[in-house]
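sequence and predicted structure below; questions after.
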Amino acid sequence: MTLLGERLRTDQVRTIPARAPQARTDQVRADRPRSNQADAAPQTALPAALVAISHGTSSADGQAAIAALVDAVALARPDLSVTGGFVDVQQPDIAASLGALRPNRAAVVVPLLLSAGYHVHVDLQRESRVPGRVTTVSRALGPDDRLIDVLEHRLAAAGFTAQPGREVVLAAAGSSDTRAVEDCRRIGEMLAQRLGVRVTVGFLSAASPRLACAVTEARLRSDSVTVSTYLMAPGFFFDLTRAQSAGAESVTSPLLVPGEPAPAPLVDLVVGRYLEAKAHAGLF
C-alpha cells in the first residue's frame, strides 16, 4: 500500500517561468500502490470495490461537491461497487467504509487528495489494513494532466485568457511533507506549460511562499493576476484563498463546484487511479 508527506521552506516566492507546451504525459511515479494481503481470506470473483476517501469537511457545499463526484464515479462504472469515506471530520471513516463491503471482497482505496502527503503515506496505509480483506491504496490524484484540464476550465470560466503581462498564482493548501509540496509545485509547472504564462505557487499553510505574499509579488511584476484555486471543493481553505487573494483580479472556483456535474476529467482520473492500483496489486 502507498503514499502523503512534510517540510519545505523558502523565504522567497518561487516563480515558475512559462515553458513551451509539451505533450501530455501520464505522471508515473515510483511510489506505486502496494496491496495488503496479510490475513486475507480467499477472494470471490467479484471485482475489487472502489472506496473513494476524501479529507472530510464541515462545509455543506464541500460535502455536496465531494458526494457528487463519488456519485459520478459510480454512474461511470456501474459494474463496480463504489463507496465513499473520510479521513477526518465526517463519517464513515475508512474502517467503516471497508467494513460495509461484502465479506471477503477486495478493495482499492482511492484518495480524493491532490497530493501525496501524510494522509496518503501513513493514515490511509495504516487504516486500510483490515484482517480478512485484501486492500490496496492508489496514488493521490495529483500530479496529472487531467487536473490541468479542470484548472484550465475553471480559469476560462473566471474570464482568464493567456496574454503577455498576465500571471497566474496557483493556490494550494500546503503541507509540512515535502513530497506533497513538490506535487503542488509540479502542478504549477504543468499549468505554466499548458497556458504559456508565468505561474507561481502560493500555499495556504505549512509551506512557503504563502498565498498572500505570492499574490503581492506577482502584482508587482504583472499587469493582471488571477488566482487558480487548487483545492478539491469549497470549505475552510477556499475561504482562506479568497481572504488571501487581495490584489488579484479574480479567484477561480475549486475543482468541484456544488450544483454542477463533477468534471469528466476528474471522474476519469479517479477511475484511472483505481484501475492502475488494482492492476499493480494483481486484483480482479
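Sure thing, it's come through.

when you work out contacts or count neighbours from here on, use the C-alpha atoms and nothing else.
Will do.

pretty sure L191 sits against V199.
Yes: using C-alpha atoms under 8 Å, L191 is in contact with V199, at 7.2 Å.

run a quick neighbour tally on G165.
Other residues lying near G165 total 12 when counted by other C-alpha atoms under 10 Å.

residue contacts, it?
222-224 (C-alpha atoms under 8 Å, 6 or more residues apart in numbering).

quick check: PyMOL command selecting the buried ones in those residues.
Only the buried entries of these go into this PyMOL selection, using 16 or more other C-alpha atoms under 10 Å:
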select buried, resi 224
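
would you turn the contacts of G165 into JSON lines with secondary structure and distance to I53?
Formatted as JSON lines, these follow (DSSP: H, G, I helix; E, B strand; the rest coil; distance: C-alpha to C-alpha, whole Å):
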{"residue": "S222", "secondary structure": "coil", "distance to I53": "39"}
{"residue": "D223", "secondary structure": "coil", "distance to I53": "40"}
{"residue": "S224", "secondary structure": "strand", "distance to I53": "37"}
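
could I get the full set of helices for the stretch 1-150 of the chain?
60-76, 94-99, 118, 124-127, 145-157 (DSSP state H, counting those that start in this stretch).

between those, which one is nearest to S176?
For S176, the closest of the helices of the stretch 1-150 of the chain is helix 118, at 8.7 Å, according to C-alpha to C-alpha.

before we go on, here's another structure to hold up against the first:
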Amino acid sequence: MTRPTLIACSHGTASSDGRLAIRGLVEQVRAILPDVTVEQAFVDVETPEVADVVARVAASGPAVVVPLLLSTGYHTRVDIARAVRPFENVVATPALGPHDLLALALEDRLREAGIRSGDAVVLAAAGSSDPAAEVDVRTMGRRVAELLHARVTVGFAAGAEPRLGEAVAQARAAGARRVIAASYVLAPGHFAGVIAGSGADIVTAPLAPDLRIAAVVAERYETARRELPASILM
C-alpha cells in the first residue's frame, strides 16, 4: 500500500536562521518517518507555494499536507484548504496546536530561560484575525499553566488582543518580579522579532527544531492518511 507524501507546509520567512530551524524540523520528521517522502511548501515569503507542490504531488499519488503552523487561521482555513480542495487524493491536517507535546516544549524553554517563583509568564503568539486561533492559543496557555502550576496569560504580536506590549505591562503591573515572554512561534523571523521587542525581561527561544514537535507532525500525518480511501492508496 502506498504511503502518501507528507507535504510540510510552513509560513515562510526571510530569516536565514528561521529557514534553518524549519529545515531542521523537517529533517526530524524524515527521521521519524523514514519510509515517507517529505516535501516542503510555503504559504508566504518562500517558494515553492503550497498549491504548486500539492498539484505536482497529486498528479502522481496521494498526499497529506501538514501545516507547520501552531494555530488555526487564515493559512490553514484558506491557503491550504484551497490548495487541497481540487484533489481527492490529498487531505490536510489541523494545525499543530493545541497539543500536550507543544506544552512540554514550552515548559522546557521556560526552564532553560531560568524561570523562578514570582515570575509572570506571557504566552507570546503570532496572532490571527481568525477567532479560532485565539481559542487555540488560550488553550495552550492553560496547558502550560497546568505544567508550571502558575498563572499564564497570553499576548499577540498581531491580529488579536491583548497585544504583547500590553500583556507584558499588565503582568508587570500585577506585581511580577520578572515577566517572561514564552515564544509560541516555531522559528526566528518577523514574529519572533516582535516578541523580542515586547518589553519582557526574558524572552524564550522559538520552539523548532524539537523532536516533540516533529512527533506531532508525524501524528497528524498518520491520523490524516487514514482518511484517504483505501482504493487511492493501492
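Alright, I've got the coordinates. Note that this is a predicted model, so its numbers are computed, not measured.

and the helices of the stretch 1-150 of the first structure: which comes nearest L283 of the first structure?
Across those, closest to L283 of the first structure is helix 94-99 (C-alpha to C-alpha), at 16.1 Å.

after superposition, how close is the closest one to the second structure?
Compared with the second structure after fitting, helix 94-99 of the first structure has a mean deviation of 2.5 Å; criterion: mean C-alpha distance after the TM-score superposition for the first structure.

list the buried ones in that helix?
Of the residues in helix 94-99 of the first structure, those buried (16+ other C-alpha under 10 Å) are 94-95, 97-98.

contacts for it?
51, 53, 83-87, 107, 124, 127-128, 130.

and those as JSON lines, adding distance to T252 of the first structure?
Below are those laid out as JSON lines (distance: C-alpha to C-alpha, whole Å):
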{"residue": "V51", "distance to T252 of the first structure": "29"}
{"residue": "I53", "distance to T252 of the first structure": "24"}
{"residue": "T83", "distance to T252 of the first structure": "29"}
{"residue": "G84", "distance to T252 of the first structure": "26"}
{"residue": "G85", "distance to T252 of the first structure": "27"}
{"residue": "F86", "distance to T252 of the first structure": "25"}
{"residue": "V87", "distance to T252 of the first structure": "26"}
{"residue": "A107", "distance to T252 of the first structure": "35"}
{"residue": "L124", "distance to T252 of the first structure": "30"}
{"residue": "E127", "distance to T252 of the first structure": "34"}
{"residue": "S128", "distance to T252 of the first structure": "34"}
{"residue": "V130", "distance to T252 of the first structure": "40"}
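
let's have these in JSON lines, adding neighbour count.
Shown next, in JSON lines, are those (neighbours: other C-alpha atoms under 10 Å):
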{"residue": "V51", "neighbour count": "26"}
{"residue": "I53", "neighbour count": "24"}
{"residue": "T83", "neighbour count": "20"}
{"residue": "G84", "neighbour count": "24"}
{"residue": "G85", "neighbour count": "25"}
{"residue": "F86", "neighbour count": "23"}
{"residue": "V87", "neighbour count": "21"}
{"residue": "A107", "neighbour count": "27"}
{"residue": "L124", "neighbour count": "26"}
{"residue": "E127", "neighbour count": "13"}
{"residue": "S128", "neighbour count": "23"}
{"residue": "V130", "neighbour count": "18"}
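
now, which of those residues sits nearest S205 of the first structure?
V87 (18.8 Å).

that closest one -> the second structure?
Under the alignment defined by TM-score structural alignment, V87 of the first structure corresponds to V43 in the second structure.

next one: A67 of the first structure
Using TM-score structural alignment, A67 of the first structure sits opposite R23 in the second structure.
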